[in-house]
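In: task: produce atomic coordinates for the following.
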Amino acid sequence: MSLGIIFLSETVGTAMLLLLGGGVVANVALVKSKGFNGGTLMVNFGWGLAVFAGVTVSYKSGAHLNPAVSIAQLILGKIDFVQFLVYIAAQMVGAFIGAVLVWLAYKNHFDEEPEPAAKLGVFSTGPAIRNYAWNLVTEIIGTFVLVFVIIAFTNGKTPSELGAIPVAFLVIAIGASLGGPTGYAINPARDLGPRIAHAVLPIKGKGGSDWSYAWVPVVGPLVGGALAALLSSALLPLA
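Out: Okay, the predicted model is just below:
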């Protein structure tokens, strides 16, 4: 597979993921939206279906959509380092684009929303109780579950090999079970790309982008994905 195809496929898939995932958060969090106060389960199901859509449109590249998945594939020897860098770049670009599209779709609602925290929450995650060490642990555990189960189902292959529907249900399960403490980023691109978009977009009354927390949803998922790959080599029958 050419690097160009990997880049385009991952960019489109991650943009779709963030458009629909960020979109459900906007629908629930922003005042005057018809989904306002829809609750966490609506967000969980919305993100699961966003993953379904993202995986479906990026089968060509294996539908990583997540640097944690890509680092696991690198450790397992399924991709080389140059491919890994292309996956990461595409995921970041796609996440940024998806976040910008959410802002465009909800522009009037962002303008009407009085709370800067609600606006930031559409773009990036934040902890319910701020304790960086334990927030990091939560992100490691959640991402480990995501990547380890994908590897277990596919014998070391990619989310596209598992299929869009099972991955969607897995993400819903993680959100419903482990999403409470940190909002379950479980994906560095999903958090960092939109956080950058929040920082640069001309969002009315947006406040800060909470850069002091931004490292947690990057480091935690990368560690979780790496641990899943390392343990799967010892515990799972890999192809």
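In: please make it C-alpha for all contacts and neighbour counts, starting now.
Out: OK.
In: state the number of residues packed around Asn108.
Out: 14 (other C-alpha atoms under 10 Å).
In: in the helix or strand that it is a member of, what counts as buried?
Out: Under the criterion DSSP states H and E, the helix or strand holding Asn108 is helix 107-112. Neighbour-count burial for helix 107-112, counted by 16 or more other C-alpha atoms under 10 Å, picks out 109-110.
In: right, and the helix or strand after it?
Out: Following helix 107-112 in sequence, per DSSP H and E, is helix 116-123.
In: what's in contact with that following helix?
Out: Helix 116-123 has contacts (C-alpha atoms under 8 Å, 6 or more residues apart in numbering) with 22-23, 25-26, 29-30, 99, 110, 113, 191, 194-195, 197-198, 205-209.
In: mark which of these are part of helices, please.
Out: Using DSSP state H, the members of the contacts of helix 116-123 that fall within helices are 22-23, 25-26, 29, 99, 110, 191, 194-195, 197-198.
In: contacts for the helix holding Asn108, please.
Out: 30-33, 103, 119, 203-205.
In: try stretch 44-52
Out: Contacts of stretch 44-52 (C-alpha under 8 Å, 6+ apart): 16-21, 24, 164-165, 167-172, 175-176.
In: likewise stretch 18-34?
Out: Counting by C-alpha under 8 Å, 6+ apart, 35-39, 42-43, 46-47, 49-51, 94-95, 98-99, 101-102, 106, 109-110, 112-113, 118-119, 121-123, 190 sit against stretch 18-34.
In: could you also give me the structure for this next sequence, so I can compare it with the first?
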Amino acid sequence: MTVYIFEFIGTALLLLLGNGIVANIVLKGTKGSDAGWTGIALAWGIAVFVGVFVSADVSGSHLNPAVTLGLATAGKFPWELVPGYMLAQVMGGMMGNLLVWLTYKKQYEATEQDPEAMLVTFSTVPAIRSPFWNLVTETIGTFVLVFGVFYIAGGTISDEPIKLGALDALPVALLVMGIGFGLGGPTGYAINPARDLGPRIMHAILPLKGKGSSDWNYAWVPIVGPLIGGALAAWVYLWIGI
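Out: Next up, the predicted model:
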């Protein structure tokens, strides 16, 4: 049970700080509207650092169903723990965005005439909507993330399980920053089903005046793309066999 609790806590911190910067930039009445994409990429890296550092020594800091799936596919994580980890991650994403909403409650009220601005503080929205190519983008970005995690946390292939430790927090954070700067523009780089699904559920159920649609027609892309990317990363890691 403890490992699930720390996956929940780590993912909640990830979303609180990550989507907190998005809210600070796009909502009306904040002091951070000039931070721009650089601020978003840096803040998401810091969010990953905090989430990983806090939960690393207990749960291994997956914080992402795509990472959990990739590790299990490579034989580095027990399949019986996968459903509990994924549930904890989605619930952590919900809690993180609940805290974002509470933090920016008055700013959400001031932004009630801009439903898309409110939505992007919860879930990803593509810059150009093209589901197939959005799926490709999410798959590539997540492949880079999970493939990098294998070598940051595990190094060479062996029978030993892989888990992120506290000392891995900084390199994983830098990896996520690099993905944000290099690959994040087309879709907003979910690269994590829990990062998108949990907050999207909260957008649907929270009493946000004028929030508009939660865009469930697009929601499958940031779920399926990252899961494909995580599995592909595991297969390539095993195929290389180093």
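In: what TM-score comes out when they're superposed?
Out: For this chain pair, the superposition-based TM-score is 0.95 by TM-score structural alignment, normalised by the length of the first structure; 234 aligned residues with a C-alpha RMSD of 1.1 Å.
In: what does Ala226 of the first structure align to in the second structure?
Out: Correspondence of Ala226 of the first structure to the second structure, assessed by TM-score structural alignment: Ala231.
In: look up how far Leu145 of the second structure lies from its match.
Out: Distance of Ala231 of the second structure to Leu145 of the second structure, computed by C-alpha to C-alpha, to the nearest Å: 11 Å.
In: same thing with Leu15 of the second structure?
Out: From Leu15 of the second structure to Leu145 of the second structure the distance is 17 Å (C-alpha to C-alpha).
In: and those two? Which one has more around it.
Out: More crowded of Leu15 of the second structure and Leu145, by other C-alpha under 10 Å: Leu15, with 31 against 24.
In: so how far is Val221 of the second structure from that one?
Out: 19 Å.
In: do the same with Gly70 of the second structure
Out: Counting by C-alpha to C-alpha - Gly70 of the second structure and Val221 of the second structure are separated by 18 Å.
In: comparing these two, which residue is more hemmed in?
Out: Of the pair Gly70 of the second structure and Val221, Gly70 is the one with more neighbours under other C-alpha under 10 Å, namely 29 against 26.
In: surely the more buried one is in contact with Leu238?
Out: No. The criterion here is C-alpha atoms under 8 Å, and Gly70 of the second structure misses it with Leu238 at 10.8 Å.
In: overlap in contacts, these two.
Out: With C-alpha under 8 Å, 6+ apart, Gly70 of the second structure and Leu238 have no common neighbours.
In: find the nearest non-adjacent residue to Ile129 of the first structure, please.
Out: Spatial nearest neighbour of Ile129 of the first structure, excluding adjacent residues (C-alpha to C-alpha, 6 or more residues apart in numbering): Pro181 at 6.8 Å.
In: tell me the SS of the counterpart of that neighbour in the second structure?
Out: Mapped onto the second structure by TM-score structural alignment, Pro181 of the first structure lines up with Pro186. The assignment at Pro186 of the second structure comes out as coil when based on DSSP: H, G, I helix; E, B strand; the rest coil.
In: got a list of what Pro186 of the second structure touches?
Out: By C-alpha under 8 Å, 6+ apart, the neighbours of Pro186 of the second structure are 126-128, 134, 137.
In: who wins for most neighbours among those?
Out: Thr137 (26 neighbours).
In: show me what the helix or strand hosting that one is packed against.
Out: According to DSSP H and E, Thr137 of the second structure maps onto helix 131-149. Packing contacts for helix 131-149 of the second structure, counted by 3 or more C-alpha pairs under 8 Å, 6 or more residues apart in numbering; DSSP states H and E, involve helix 65-73, helix 169-183, helix 221-240.
In: columns distance to Gly141 of the second structure on top of the ones you listed, output as JSON lines?
Out: Shown next, in JSON lines, are those (distance: least, C-alpha to C-alpha, whole Å):
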{"stretch": "helix 65-73", "distance to Gly141 of the second structure": "11"}
{"stretch": "helix 169-183", "distance to Gly141 of the second structure": "6"}
{"stretch": "helix 221-240", "distance to Gly141 of the second structure": "7"}
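In: tell me the buried residues in stretch 59-71 of the second structure?
Out: 59-71.
In: before we move on, what about stretch 198-205 of the first structure?
Out: Buried residues in stretch 198-205 of the first structure, defined by neighbour count with 16+ other C-alpha under 10 Å: 198-199, 203.
In: the second structure: matching residues for that stretch?
Out: Residue span in the second structure matched to stretch 198-205 of the first structure, by TM-score structural alignment: 203-210.
In: same deal with stretch 163-172 of the first structure?
Out: Under TM-score structural alignment, the match for stretch 163-172 of the first structure is residues 168-177.
In: how far off centre is the matching stretch?
Out: 13 Å (C-alpha atoms, centre = their mean, to the nearest Å).
In: list the contacts of it.
Out: With C-alpha under 8 Å, 6+ apart as the test, stretch 168-177 of the second structure has contacts from 41-42, 44-50, 52-53, 145, 148-149, 152-153.
In: could you redo the last one with a cut-off of 10 Å?
Out: If you take C-alpha atoms under 10 Å, 6 or more residues apart in numbering as the criterion, stretch 168-177 of the second structure is touched by 38, 40-56, 61, 141-142, 144-146, 148-149, 152-153, 164, 178-180, 182-184, 189, 191.
In: same check, this time on stretch 228-241 of the second structure
Out: 64-76, 135-151, 156-158, 191-192, 224, 226-227.
In: is it true that Leu146 of the first structure touches Ile186?
Out: Yes. Counting by C-alpha atoms under 10 Å, Leu146 of the first structure does reach Ile186; the two are 7.8 Å apart.
In: which neighbours do those two have in common?
Out: Contacts common to Leu146 of the first structure and Ile186, judged by C-alpha under 10 Å, 6+ apart, are 68-69, 171, 174, 221, 224-225.
In: which among those residues gets closest to Ser9 of the first structure?
Out: Ser9 of the first structure lies nearest to Val69 out of these, by C-alpha to C-alpha, at 15.1 Å.
In: now which residue in the second structure aligns to the closest one?
Out: In the second structure, Val69 of the first structure lands on Val67 (TM-score structural alignment).
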